[in-house]
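> sequence and predicted structure below; questions after.
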Amino acid sequence: MVDTALTRPSRAQAPPPPPRARRARAGQGIAYLFLSPWIAGAALLTIGPMAASLYLSFTDYNLFDPPEWVGLDNYTTMVTGDQRFWHAAGVTTRYVLLSVPLKLGLALAVALLLNRSRRGVGLYRSAFYAPSLLGASVSVALVWRAMFSTGGTVDEALSALGLDLGGWVDQPQYALYTLVALAAWQFGAPMVIFLAGLKQVPRELHEAAAIDGAGPLRRFTAITVPMLTPVILFNLVLEVINAFQAFTGAFVVSSGRGGPSDSTLLYPLYLYQRGFTDFRMGYASAMAWVLLAVVAVITALVFRSARRWVFYAGEEGR
């Protein structure tokens, strides 16, 4: 019987890997080398702070003394003993339900107008996109507050029309609508995405539908909207996430207080107050993780519902 141990090649005698495998390994090393700044940044600036925030959410931490472990006390207090938490959640929900559909509706309407070839259309597109670059800045929020304050531009314009409503930012029943209007004014980013989606709608479909007698409204509802549903889904998810994180406008318009009468107390603003005004950083960390969980659940529900209303090119009927 032949001893297989003698016939089996040793590790030292194993044939070298083929040149293609060596090149693949070298390519992977180079790829990781170029990715190393991003990996280090993700670990130090994202994963590390998130882990620290998760730990702090189970502690009582005031930024000055060492964190003291309290378990689920922050979450229990938030749900059962903090009325302003529920008020901020309700205000934020109203803000999201009002601002997201209005913003997407304006973006789609303007995209339809700018989708036609006409002279100077590039200038119009740039002009409508500009507010998205400026809308989140403190300077624009200050101008917005001045416009909607008592005696401001909006107040004077409405008074000239016989509507003496006073300054919106000074009245609890109207203050939130100033933030909704500010969010809707920043429709440039979703508009550009809608424009890209409209360019992908085959012109032949509209021409065939027009020959069959379909009017503009019918072609819009039967052709344009179904073809745009993947883009609508993309914009919807992004804008819902952005709306839940809205902070700058609410902070500047209400001078950081969420007033009047907490009518503009959005959830991120209340989180800021608890963390950097009351110095309850552990409680603020718990609020941040609750917000993350809520946004994740809502995003998952949107993606789950997309099976019923999002259609992709080449996909057969469901």
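Happy to help now that I have it. Numbering: from 1, shown residues only.

> drop to CA atoms for contacts and neighbour counts, all remaining ones
Fine.

> who are the neighbours in contact with Val240?
Val96, Val100 (C-alpha atoms under 8 Å, 6 or more residues apart in numbering).

> likewise for Gly188?
Under the criterion of C-alpha under 8 Å, 6+ apart, the contact list for Gly188 reads Ala107, Phe128, Tyr129, Ala130, Pro131, Ser132.

> farthest pair within the residues you listed?
Longest distance between any two of the contacts of Gly188 is 13.0 Å, between Ala107 and Ala130; criterion C-alpha to C-alpha.

> try it against this one:
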Amino acid sequence: MAQSSADQTLLKRSFRRKRLRENAAGLFFISPWLIGFLLLMFGPMVFSLGISFTEWNMVGSPKFIGLENYAHMFTSDPFYFKSMIVTFKYVFIMVPLQVVFAILIAVLLNRATYGIKFFRSIFYLPSLIQGVTLALIFSWMLNDDFGPVNYMLELVGLPRVHWLTDPNVALYALIFIALWGVGSPMVLYLSALRSVSSEYYEAADIDGAGPVRKFFNITIPLITPTILFNILTSLISAFQTIVLAFVLTGGGPANSTYFYSLHVYRNAFTHFKMGYASAMAWVMFILIVLLTGLVLASSKYWVHYEDDGGGR
């Protein structure tokens, strides 16, 4: 009996040592990511939260001022709500358009009988051109005087459009440019469409369903998980947009493209109000979390999964 108890104790100790070795090995292999996360993401986030309660020009020592930055944001900053409105307008126009165009292109490619790899590459390759490069290309294409877009409009008898210098047009021009990257979500939709079983469409054919009914009653419901993913990623990315406005319009004309992130950047690196810029960044972070939370909460009503009978 005593021998059996001793054997069990040894087995338990051996099991603990093995588990400790496995845990240590796991921590060792994820340590590069963990160190990077702590130093490059979590650490700066905590630092910026602390700085948001101070007045700091990045040279001297931060001066604690409590909630003054947040109070100034909502009461005294003449550009704060303007930049917020511009950003929300951009997000709630661009994201739905991106979803719709990406799905339509993916559906067309999915129905192609030949050359699908070629056309998929053609639609995806433009999305590889991003950032400053994309902005510089469209600064030439949409130029008021010698841009090829205005030249083609004149060829068909239409007047020139001041794409980037008209306050009523500039924001929509940036939305059009942002849709240049529709190829990335399109690839995800195309993959989702190819995973839809043909049995659903065969059953619909037997019931006499037409293409439109099959699209809305079969195709869309079965790719809603991919739609949810793309909405969330596009939403987060759109709220942080800055490069196009920074390079093409500088926030103009008449502040019509003055995005929230551009306002944060200018307060931080032009006016050297790092504390105030940090406070603004945290407010935007909270807004993004709330909006993504609302989208996720609403997903139980419209996102369907094939493995649980079509419902969530």
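The structure has been received and is ready for your questions. Treat the numbers as computed from the prediction; the structure is a model and nothing was measured.

> coming back round to it: CSV for the contacts of Gly188 of the first structure, including distance to Val290 of the first structure, secondary structure and neighbour count?
Compiled in CSV, these are given as follows (distance: C-alpha to C-alpha, whole Å; DSSP: H, G, I helix; E, B strand; the rest coil; neighbours: other C-alpha atoms under 10 Å):
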residue, distance to Val290 of the first structure, secondary structure, neighbour count
Ala107, 30, helix, 26
Phe128, 35, helix, 20
Tyr129, 33, helix, 20
Ala130, 33, helix, 15
Pro131, 31, helix, 20
Ser132, 28, helix, 18
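
> closest to Thr150 of the first structure out of those residues?
Comparing every one of those with Thr150 of the first structure (C-alpha to C-alpha), the shortest separation belongs to Pro131, at 24.0 Å.

> which parts of the second structure are strands?
Defined through DSSP state E, the strands belonging to the second structure, from first to last, are 54-55, 63-64.

> what packs against the first one?
Which is strand 54-55 of the second structure. Helices and strands touching strand 54-55 of the second structure, by 3 or more C-alpha pairs under 8 Å, 6 or more residues apart in numbering; DSSP states H and E, are strand 63-64, helix 274-302.

> distance from it to the first structure after superposition?
Per the superposition on the first structure, strand 54-55 of the second structure and its aligned residues are separated by 0.6 Å on average (mean C-alpha distance after the TM-score superposition for the first structure).

> what span of the first structure is that strand aligned with?
With TM-score structural alignment applied, strand 54-55 of the second structure matches the range 59-60 in the first structure.

> out of the helices and strands packed on strand 54-55 of the second structure, which is closest to Arg111 of the second structure?
Between Arg111 of the second structure and these, the tightest spacing by C-alpha to C-alpha is seen for helix 274-302, at 25.0 Å.

> what span of the first structure lines up against the closest one?
By TM-score structural alignment, helix 274-302 of the second structure lines up with residues 281-309 in the first structure.

> pull out the buried positions in that stretch.
Buried residues in stretch 281-309 of the first structure, defined by neighbour count with 16 or more other C-alpha atoms under 10 Å: Met281, Gly282, Tyr283, Ala284, Ser285, Ala286, Met287, Ala288, Trp289, Leu291, Val295, Thr299.

> and stretch 5-13 of the first structure, end to end?
13 Å (C-alpha to C-alpha, to the nearest Å).

> neighbours of Leu262 of the second structure, how many?
Other residues near Leu262 of the second structure number 21, with proximity taken as other C-alpha atoms under 10 Å.

> quick one: contacts for the counterpart of His206 of the first structure in the second structure?
In the second structure, the residue paired with His206 of the first structure is Tyr201, using TM-score structural alignment. Taking C-alpha under 8 Å, 6+ apart as the contact definition, Tyr201 of the second structure lies against Lys214, Ile218.

> switch the cut-off to 10 Å
Asp207, Ala209, Gly210, Pro211, Lys214, Phe215, Ile218, Thr219 (C-alpha atoms under 10 Å, 6 or more residues apart in numbering).

> and Leu142 of the second structure, by the same measure?
Leu142 of the second structure is in contact with Pro148, Val149, Asn150, Tyr151, Val161, His162, Trp163, Leu164, Thr165, Ala173, Leu248, counting by C-alpha under 10 Å, 6+ apart.

> what's the distance between the first one and Phe138 of the second structure?
It refers to Pro148 of the second structure. Pro148 of the second structure sits 10 Å away from Phe138 of the second structure, going by C-alpha to C-alpha.

> so which of these two has more stuff around it?
Just comparing Pro148 of the second structure and Phe138: by other C-alpha under 10 Å the higher neighbour count belongs to Phe138, 20 against 15.

> to which residue of the first structure is that one aligned?
Phe138 of the second structure is assigned Trp144 in the first structure as its aligned equivalent, the criterion being TM-score structural alignment.

> work out which residue lies at the spatial centre of the first structure.
In the first structure, the C-alpha nearest the mean C-alpha coordinate belongs to Asn242, at 2.6 Å (C-alpha atoms, centre = their mean).

> which residue lines up with it in the second structure?
Matched to the second structure by TM-score structural alignment, Asn242 of the first structure sits across from Ser237.

> tell me the contacts of that match?
Going by C-alpha under 10 Å, 6+ apart, the list of residues near Ser237 of the second structure reads Val91, Val95, Ile231, Ile288.

> I figured the second one was touching Leu228, is that so?
Same thing as Val95 of the second structure. No. In this structure, Val95 of the second structure is not within contact of Leu228 by C-alpha atoms under 10 Å, at 11.7 Å.

> these two: who's more crowded?
Set side by side, Val95 of the second structure and Leu228 give different neighbour counts by other C-alpha under 10 Å, the larger being at Val95 (22 against 17).
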